[in-house]
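Undergrad: sequence plus predicted model, see below.
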Amino acid sequence: MNEKKSFDQLLAGEPLVLVDFSAEWCGPCKMMAPILKEVKASMGDKIKILKVDIDKNQQAAAVYQVRSVPTLLLYKNGKMVWRQSGVVAAAHLKQVINAQIN
């Protein structure tokens, strides 16, 4: 039986997790999508990327105090190590992630 993991279990169960809080109606969020794909393609299994729609997951948005979208949170072993709102360039995102790997 494949149970859905809770958000907290996903954060704690992976070495590096990037959470993308976004919304369907958000223009900058749409700009982040190809950037996240590029980051995932180059980083592979080193990172797990979770996309959270704030309209469908209002409670999660409230708990993590997401005030604007996109908001990116990077977790290392279940602890938040980086947070930024707005569009983030792929090169900068890879730099932030690599700093946590090394």
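TA: Perfect, thanks for sending it.

Undergrad: rest of the way, CA atoms for contacts and neighbours
TA: Will do.

Undergrad: tell me, how many residues neighbour V39?
TA: 19 (other C-alpha atoms under 10 Å).

Undergrad: buried ones in the helix or strand hosting it, by neighbour count?
TA: For V39, the element it lies in under DSSP states H and E is helix 27-43. By 16 or more other C-alpha atoms under 10 Å, the buried positions in helix 27-43 come out as 29, 32, 35-36, 39-40.

Undergrad: in addition, the following structure is provided for comparison:
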Amino acid sequence: MSKFGELIETKLPVLLAFFADWDEACKEMHPTLRDAAAALGDKAKVVKIDVEKNQELAEALRIKGLPTLMIYKNGEMKWRQSGEQDANTLIGLVKEYI
């Protein structure tokens, strides 16, 4: 959990994508996240978190649906939604916090 604190305690917006390898919607989101990361460059971070490998964190954040996407800035959650999103929507949401 301490690494999670370090991850989100940044002035840059951080887009977190909670996923599982067995989930089809999550698999479909991988290229979208890659595109969003490329478009945002060094203005934001895009981080994928496997809920299977980070069960304690997923439970603490009450991750129920996959994928679950969150935006943090300065350690504070700014936005959260479960379900697929397109790259342009994600880029626009993150840019609101740059």
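TA: It's in. Given the structure is predicted, the values throughout are model-derived calculations rather than measurements.

Undergrad: returning to what we had before: where in structure 2 does the helix or strand following the helix holding V39 of structure 1 align, residue-wise?
TA: Next along the chain after helix 27-43 of structure 1, taking DSSP H and E as the criterion, comes strand 48-53. Using TM-score structural alignment, the residues of structure 2 aligned to strand 48-53 of structure 1 are 45-50.

Undergrad: how much does that stretch stray from structure 1?
TA: Following superposition, stretch 45-50 of structure 2 is found to deviate from structure 1 by 1.1 Å on average (mean C-alpha distance after the TM-score superposition for structure 1).

Undergrad: how far does that stretch sit from its chain's centre?
TA: Taking the mean of its C-alpha atoms, stretch 45-50 of structure 2 sits 5 Å from the chain's own mean (C-alpha atoms, centre = their mean, to the nearest Å).

Undergrad: show me where structure 1 has its strands.
TA: Ranges of strands in structure 1, per DSSP state E, are 16-22, 48-53, 71-76, 79-85.

Undergrad: of these, which approaches A60 of structure 1 most closely?
TA: Of all those, it is strand 48-53 that lies closest to A60 of structure 1, at 8.3 Å by C-alpha to C-alpha.

Undergrad: list the buried residues for that closest one?
TA: Buried positions in strand 48-53 of structure 1, judged by neighbour count with 16+ other C-alpha under 10 Å: 48-50, 52-53.
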